[in-house]
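Asks: got a sequence here, can you build the structure:
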Amino acid sequence: MNAFSETLRVTVIAYPAIFVVNAVFWLLIAALVKAFPVKEE
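Replies: Take a look at the predicted model:
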């Protein structure tokens, strides 16, 4: 039962962390795209 509670705790911590990292990642990409606009002719 201890292993289960440990897994649950890690999952509860990891899920928001993954969400935050994903959001920061996309914000970074958006910032880079704005900073260096791609000109397609």
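Asks: C-alpha from now on. contacts and neighbour counts both.
Replies: Will do.
Asks: remind me which helix or strand the most centrally placed residue in the chain belongs to.
Replies: The centre of the chain sits closest to Asn22, judged by CA atoms, centre = their mean, with a distance of 1.8 Å. Using DSSP states H and E, Asn22 sits in helix 2-35.
Asks: one more to put side by side:
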Amino acid sequence: MVLFSDFKQLFYTFIVLSISLKVKLNINQCREILFVYHFLEQMF
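Replies: This next block holds a predicted model:
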């Protein structure tokens, strides 16, 4: 379970980093990242 939660955190961090590297963050994009984060959180 600890490994799984670590994997989840790494997965989310990778997503946020890849998005932030592609585009400069603004308010709308931050909201989009939060939306994706909550969506993925519900899947697990």
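Asks: drop the TM-score for these two in here.
Replies: In this superposition the chains share a TM-score of 0.54, using TM-score structural alignment, normalised by the length of the first structure; 26 aligned residues with a CA RMSD of 1.4 Å.
Asks: next one: the helix holding Asn22 of the first structure to chain centre, how far?
Replies: Distance of helix 2-35 of the first structure from its chain centroid, counting by CA atoms, centre = their mean, to the nearest Å, is 4 Å.
Asks: same question, stretch 12-29 of the second structure
Replies: Distance of stretch 12-29 of the second structure from its chain centroid, counting by CA atoms, centre = their mean, is 8 Å.
Asks: list the buried residues in that stretch.
Replies: The neighbour-count check on stretch 12-29 of the second structure (16 or more other CA atoms under 10 Å) flags Tyr12, Val16 as buried.
Asks: other residues contacting that stretch?
Replies: Stretch 12-29 of the second structure is contacted from outside by Ile33, Tyr37, using CA atoms under 8 Å, 6 or more residues apart in numbering.
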